[in-house]
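K.L.:
Any chance you can model this:
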Amino acid sequence: MTFTEQLRQEAEPIFEAIMEHPFVRGIANGDVPKGAVTHYVKADFEYLNAFMHLYGIAVSKCHDRDDIEFFTQNIDFVLNSEVHPHHNLCEYIGIPYEQLQGYPLPPNADYYIKHMKHHAHEGNLGEILAALLPCPWTYLEIGNRLMEEVNPDTNHPFYTWITFYADTSMSNTTINLRERLDTWAEGASEREKEHMKEAFIKSCQLEWAFWEMSYNEQTWDLIPRASVASS
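P.N.:
As a prediction, this is how the structure comes out:
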């Protein structure tokens, strides 16, 4: 069993919780609260900006030109391709994409980005790979699961979103990240592998937390306004 196979096995309960999250089930059913979708797009736009920065940090730690090319291509993929599912969500809520950009990160998204930046700055390339991998891997599995369950046609409101994440481009990104992480793990110490495992599992947990944050429209205003007014 490869290192990433071991990680995926350990993260199985988290992956399954993501699959059963009401936001993901809503995508499958074609019915997600529009406020939740708006909150998701605002946060994910900023999250993907940070994801590109993390790929840039990974480039700075590469010694192999093939790795540099890989991370550079992934920046291009996020920048120019991953806007398509965002546009699909914006069509669903009837709000132009440009109006949902530049908002502060909600707490869970802020924590997720800082978690990945910690491993990017403090850890080695293996830790960066481990922290980045759950994002494309969970989305790939969501896309594949929904294609099997729903088999959407073009009339499905989230047809573009589902087919994008079930596409070979997302599969190739996940496979390549896994292969690089498996290769890195072969020469890593047990301590280094523990750090990589920690980075991966926490990113999986924060993937679930991102869906939860979006569905509940989480904000920094954690004290209910009614309680403040009555005090």
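
K.L.:
CA atoms for contacts and neighbours, from now on please.
P.N.:
Will do.

K.L.:
Nearest to the spatial middle of this structure, which residue is it?
P.N.:
Central residue of the chain (Cα atoms, centre = their mean): residue 135, 3.1 Å from the mean position.

K.L.:
Now show me the structure for the sequence below, then we'll compare the two:
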Amino acid sequence: MPSFQSLINFCQDDWKHYTQHEFVQQLGKGILGKSCFQHYLKQDYLFLIQFARAWGLAVYKSHDIFEIRQALASLKAIVEIELDLHVEYCKKWGISEKELNRLQEAKANIAYTRYMLDAGQQGNLLDLHIALAPCMIGYGRIACWIETQPWYQSENNPYQCWLDMYTSDEFQVAVQKEIEWINQHLFHVEPQRFEQLAIIFRNATRLEADFWQMGLDKNI
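P.N.:
You can find the predicted model right below:
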């Protein structure tokens, strides 16, 4: 039966390119340029706003009270907690809230977030979750992968706090719950429908890799 792992198997090369991108390798080694990380943080703030819209769409796409509550909890977590934490984290990197509110959205950011929203608008709740999966699940997998590598540098790594956030028990539990949700909803999916979903997952994965590259290149 299809599962989340089946989605990865469908696009193994793209998944590897995303999860082992040069950006995250440099981050794990502690050698990523400060300006690259700052550029990433700025664009990630704008991404979070679109991510919140996606979970708002998930509320609308839900068909029962359990799914509505689940999507609403994710929406509230981003709007009421994560965005504020991101603003405070940006301040530590010399990025003011005023600057965040004046940012120009990078092309890679627009491409990914609008694709994510379009997938959800045209499809159902499962389509939306599949489009979101490379972000939420991917970040959890990436952070854990980094910490298993021989080149990983934890001592005096300026990006250790970023890694700690995504390897935390709280985030990893959320990742596992999302995988279980996807597995449950993929269980009875027919092959043709699975291929449609796998293409969404592959496209979102490629766009995530482009987001890392945007950080490295500092592109707008």
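
K.L.:
check contacts around the residue nearest to the centre of the first structure.
P.N.:
Residue 135 of the first structure makes contact with 203-204, 207, according to Cα atoms under 8 Å, 6 or more residues apart in numbering.

K.L.:
After superposing, tell me the mean distance of the helix or strand harbouring residue 215 of the second structure to the first structure.
P.N.:
Using DSSP states H and E, the element containing residue 215 of the second structure is helix 191-217. Comparison of helix 191-217 of the second structure with the first structure after fitting gives an average deviation of 1.2 Å (mean Cα distance after the TM-score superposition for the first structure).

K.L.:
Weed out the non-buried ones from the contacts of residue 135 of the first structure.
P.N.:
Those of the contacts of residue 135 of the first structure that meet the buried threshold are 203-204, 207, by 16 or more other Cα atoms under 10 Å.

K.L.:
Kindly indicate which of those lies nearest residue 119 of the first structure.
P.N.:
Nearest to residue 119 of the first structure among those: residue 203, at 10.8 Å, using Cα to Cα.

K.L.:
From residue 136 of the first structure, how far out is the closest one?
P.N.:
Here the distance between residue 203 of the first structure and residue 136 of the first structure works out to 11 Å (Cα to Cα, to the nearest Å).

K.L.:
again, but for residue 22 of the first structure
P.N.:
Distance of residue 22 of the first structure to residue 136 of the first structure, given as Cα to Cα: 20 Å.

K.L.:
Ok, residue 47 of the first structure next?
P.N.:
Look at residue 47 of the first structure and residue 136 of the first structure: by Cα to Cα, they are 13 Å apart.

K.L.:
residues in contact with residue 21 of the second structure?
P.N.:
Each residue near residue 21 of the second structure by Cα under 8 Å, 6+ apart is listed here: 209, 212.

K.L.:
And stretch 3-19 of the first structure, what's buried?
P.N.:
Across stretch 3-19 of the first structure, burial judged by 16+ other Cα under 10 Å covers 3-4, 7-8, 11, 14-15, 18-19.

K.L.:
For residue 121 of the second structure, what is the corresponding residue in the first structure?
P.N.:
When the first structure is aligned by TM-score structural alignment, residue 121 of the second structure is paired with residue 121.

K.L.:
what packs against the helix or strand harbouring that match?
P.N.:
Taking DSSP H and E as the definition, one finds residue 121 of the first structure inside helix 107-122. In terms of contacts (3 or more Cα pairs under 8 Å, 6 or more residues apart in numbering; DSSP states H and E), helix 107-122 of the first structure is packed against helix 34-60, helix 125-132, helix 190-215.

K.L.:
and the next element down the chain from the second one?
P.N.:
As assigned by DSSP H and E, the chain's next helix or strand after helix 125-132 of the first structure is helix 134-150.

K.L.:
ok, now which residue in the second structure is the farthest from the centroid?
P.N.:
Within the second structure, residue 190 marks the point farthest from the mean C-alpha position, 26.6 Å out by Cα atoms, centre = their mean.

K.L.:
roughly how far apart are that one and residue 36 of the second structure?
P.N.:
43 Å.

K.L.:
burial measure for residue 39 of the first structure, as a count.
P.N.:
For residue 39 of the first structure, the number of neighbouring residues by other Cα atoms under 10 Å comes to 21.

K.L.:
Against residue 143 of the first structure, how distant is it?
P.N.:
From residue 39 of the first structure to residue 143 of the first structure the distance is 21 Å (Cα to Cα).

K.L.:
Could you do residue 71 of the first structure as well?
P.N.:
23 Å.

K.L.:
can you check residue 155 of the first structure too?
P.N.:
Shown here: residue 155 of the first structure relative to residue 143 of the first structure, a distance of 17 Å by Cα to Cα.

K.L.:
same question, residue 87 of the first structure
P.N.:
Taking Cα to Cα, one finds residue 87 of the first structure at 17 Å from residue 143 of the first structure.
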